[in-house]
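**Q** generate coordinates for the sequence data below:
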Amino acid sequence: MSTPAVSSRDLPHPTRAEIRLEGVLHALSDPMRLRIVRELAADGGELTCSHFDLPVTKSTSTHHFRVLREAGVVRQIYRGTAKMNGLRRDDLDDLFPGLVDALLGAAARQADRLGG
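**A** Down below sits the predicted model:
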């Protein structure tokens, strides 16, 4: 049986087993990346890259999404010409129970405290 051809538009993602805690924490240590994750968690679905109104250049935004994808925090897939982003909540909750909720809660409290 032959395997399906991989599209040049398919993006590499770590498997669940390859996701490492230190990689996730590094990815979420940047305020822009944490902001992306907070928006994805609040939406609960998939959002396009252009949905996010980040105060950075397009190339910097692309870098942030790549770091999140390579750490296993988000899954990115192409739907037509749109690159869709979804939080890998099930994988993260299975590997690190309570981590995502704790980080999102802490980020929300910090935003409230700092007025942002």
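**Q** contacts, neighbours, all on C-alpha from now
**A** OK.
**Q** run through the helices of the chain in chain order.
**A** In order along the chain, the chain carries the following helices (DSSP state H): 21-27, 31-43, 58-71, 89-95, 99-114.
**Q** list the contacts for the residue positioned nearest the centre of the chain?
**A** A centroid search over the chain (CA atoms, centre = their mean) returns residue 74, at 3.1 Å, as the residue closest to the centre. With contact set as CA atoms under 8 Å, 6 or more residues apart in numbering, residue 74 has these partners: 65, 68, 85, 86, 87, 88.
**Q** picking up where we left off before, possible to save the helices of the chain as a markdown table with mean neighbour count and distance to residue 9?
**A** Putting the helices of the chain into a markdown table (neighbours: other CA atoms under 10 Å; distance: least, CA to CA, whole Å) gives the following:
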| stretch | mean neighbour count | distance to residue 9 |
| --- | --- | --- |
| helix 21-27 | 16 | 23 |
| helix 31-43 | 18 | 22 |
| helix 58-71 | 17 | 14 |
| helix 89-95 | 15 | 23 |
| helix 99-114 | 13 | 29 |
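**Q** please give the structure of this sequence too, so both can be compared:
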Amino acid sequence: MSEPEVLPHPDRAEIKVDQVLQALGDPVRLEILRAVATAPPEGIACGEFPLPVGKSTRTHHLRILREAGVITSRIVGTRRMINLRREDLDALFPGLLNGVLTALPPD
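**A** Next comes the predicted model:
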């Protein structure tokens, strides 16, 4: 079996706080953040959580989060698996993720 294809994302040193904050400044992307923050270690498939947008808009929001360094995406078979880059973000910006997640209203 071949290794999953990891989609391009910034290295830890390339993640910038302004890009992360801009990526998290959208309600749909905050919903994605909530979903990936509670996902199992293997991640969550991009279509496994409800969002109030169509497929192409979902893809756009996931790309924004990936390019900002908030998530990683990898292709496993026919699924795109998403993981939160918690370790990287916590190392670079201590408390940021916890603060954002705590401030989100309950589902």
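**Q** what's the closest non-adjacent residue to the residue nearest to the centre of the first structure?
**A** Of all residues not flanking residue 74 of the first structure in the chain, residue 87 sits nearest, at 4.4 Å (CA to CA, 6 or more residues apart in numbering).
**Q** which position in the second structure pairs with residue 57 of the first structure?
**A** When the second structure is aligned by TM-score structural alignment, residue 57 of the first structure is paired with residue 54.
**Q** any idea how far that match is from residue 63 of the second structure?
**A** Note on residue 54 of the second structure: its distance to residue 63 of the second structure, by CA to CA, to the nearest Å, is 14 Å.
**Q** got it, and residue 70 of the second structure?
**A** Distance check for residue 70 of the second structure against residue 63 of the second structure: by CA to CA, it reads 10 Å.
**Q** and the aligned residue in the first structure for residue 45 of the second structure, how many neighbours?
**A** Under the alignment defined by TM-score structural alignment, residue 45 of the second structure corresponds to residue 48 in the first structure. Other residues near residue 48 of the first structure come to 15 when the count uses other CA atoms under 10 Å.
**Q** can you tell me the closest non-neighbouring residue to residue 48 of the first structure?
**A** Using CA to CA, 6+ apart and skipping residues adjacent in sequence, the residue nearest residue 48 of the first structure is residue 84, 4.5 Å away.
**Q** OK, contacts around the residue mapped onto that neighbour from the second structure?
**A** Structural alignment (TM-score structural alignment) places residue 84 of the first structure against residue 81 in the second structure. Under the criterion of CA under 8 Å, 6+ apart, the neighbours of residue 81 of the second structure are 42, 43, 44, 45, 46, 73, 74, 75.
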